[in-house]
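Peer 1: Give me the fold of what follows.
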Amino acid sequence: MSASQGPAQRLLIAGKRLLGSLLAIGETRLRLAVLELEEERARLVGMLLLAGLSLILLLLGLGVLTTLVIVAFWETHRLAAIGVSALVLLGSGGLLALRVMQLARRRTLLAGTLRHLASDHELVETSRESR
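Peer 2: Here you go, the predicted structure:
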């Protein structure tokens, strides 16, 4: 800055610099958020494909296993075999449903962006308190 600039001009220049810095920080945070959303989308698509395929294979396996148990006990305890098989399948399904609900409650979407925004907020508060 030259000595011929008045206080109003210096204030205007400082304001422009501050605005430019704020815009650059906002752009960086927005780019981070977009990158995290793209990564999360790719992860979810892969997970859904694998989950669908594994679900189909598990259902086929459970059907064959249940049939095997019922056929093995057909002459002696057919109703008990059917009942026990049904209870095992229902109990396993209930436990898996509870596990899915636990996993669904976790927050992972935009975790990095939220962490950086929190650190930015702390830095602003610290600098404000030190004045």
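Peer 1: make it CA atoms for all contacts and neighbour counts henceforth
Peer 2: Fine.
Peer 1: The chain: strands as residue ranges?
Peer 2: Counting by DSSP state E, the chain forms no strands at all.
Peer 1: spatially speaking, which residue is in the middle of it?
Peer 2: Nearest to the geometric centre of the chain sits residue 108, at 3.3 Å (C-alpha atoms, centre = their mean).
Peer 1: I'd like to know how far that one sits from residue 125.
Peer 2: As judged by C-alpha to C-alpha, to the nearest Å, residue 108 and residue 125 stand 26 Å apart.
Peer 1: Equivalent analysis for residue 21, please.
Peer 2: Relative to residue 125, and taking C-alpha to C-alpha, residue 21 is found at 17 Å.
Peer 1: another one to check against the first:
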Amino acid sequence: MSITAAVRRIGADVLDLARTRLELAAIELQEGAHRLFGYLGWAIAAALCGLYALGLVILFVLVLFWDTHRLAAVGGMAVLFILATLFAALKLRTGLAQRPPMLPATLAELRKDAAALKGEQDDAIQA
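Peer 2: You can find the predicted model right below:
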């Protein structure tokens, strides 16, 4: 086998390896996007239903206490919403801090490939 043929074969193998990894990354991105849009749709539906319910509850409380304690009712509702906002912001912050890394399978395969190219194939297989 000539050097040119060996270089072509190595180049073809590297391209095939890169193509496989890109296909894996694309599949993972598609699955992630599909999940994200599903979550987004349900989140929008829940938010709209929650807002309508919340508006009706506020209206009910204000009408109920309008003649006797209207300022206390408005102040109580404001405090309730401030606390709910703080709770939601903290949950969002915690969720974002604990999210898993993107493309975990692709990154694992790329680590295995890099280890194999460095001659550490035995260590990569055991891990």
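Peer 1: How alike are these chains, TM-score-wise?
Peer 2: TM-score for the superposed chains, counting by TM-score structural alignment, normalised by the length of the second structure: 0.78, backed by 121 aligned residues with a C-alpha RMSD of 2.4 Å.
Peer 1: one step back: which residues sit in contact with the residue nearest to the centre of the first structure?
Peer 2: Residues near residue 108 of the first structure by C-alpha atoms under 8 Å, 6 or more residues apart in numbering: none.
Peer 1: If we use 10 Å, what do you get?
Peer 2: Shown in contact with residue 108 of the first structure (C-alpha atoms under 10 Å, 6 or more residues apart in numbering): 36, 40.
Peer 1: Look up how far residue 60 of the first structure lies from it.
Peer 2: According to C-alpha to C-alpha, residue 108 of the first structure stands 32 Å off from residue 60 of the first structure.
Peer 1: what do you get for residue 12 of the first structure?
Peer 2: Taking C-alpha to C-alpha as the measure, residue 12 of the first structure falls 72 Å from residue 60 of the first structure.
Peer 1: and if you look at residue 33 of the first structure?
Peer 2: 40 Å.
Peer 1: Who has more neighbours out of the two?
Peer 2: Taking neighbours as other C-alpha atoms under 10 Å, residue 33 of the first structure and residue 60 compare with residue 33 leading, 18 against 12.
Peer 1: Tell me if I'm right that that one and residue 115 touch.
Peer 2: No. Residue 33 of the first structure is beyond contact range of residue 115, at 11.1 Å (criterion: C-alpha atoms under 10 Å).
Peer 1: Need the counterpart of residue 46 of the first structure in the second structure.
Peer 2: Using TM-score structural alignment as the criterion, residue 46 of the first structure maps onto residue 38 of the second structure.
Peer 1: In contact with that match, which residues?
Peer 2: Taking C-alpha under 10 Å, 6+ apart, one finds residue 32 in contact with residue 38 of the second structure.
Peer 1: ok, residue 125 of the first structure to residue 33 of the first structure distance?
Peer 2: Applying C-alpha to C-alpha, the value for residue 125 of the first structure to residue 33 of the first structure is 23 Å.
Peer 1: biggest helix in the second structure by residues?
Peer 2: Criterion DSSP state H: the longest helix present in the second structure is helix 3-64.
Peer 1: what about the counterpart of residue 110 of the first structure in the second structure, how many neighbours?
Peer 2: Structural alignment places residue 110 of the first structure opposite residue 103 in the second structure (criterion: TM-score structural alignment). A count of neighbours around residue 103 of the second structure, defined by other C-alpha under 10 Å, yields 15.
Peer 1: quick one: contacts for residue 103 of the second structure?
Peer 2: When contacts are counted by C-alpha under 10 Å, 6+ apart, residue 103 of the second structure touches 24-29, 32.
Peer 1: Make a ChimeraX selection of whichever of those residues turn out to be buried.
Peer 2: Applied in ChimeraX, the following selects the buried portion of those according to 16 or more other C-alpha atoms under 10 Å:
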select :24,25,28
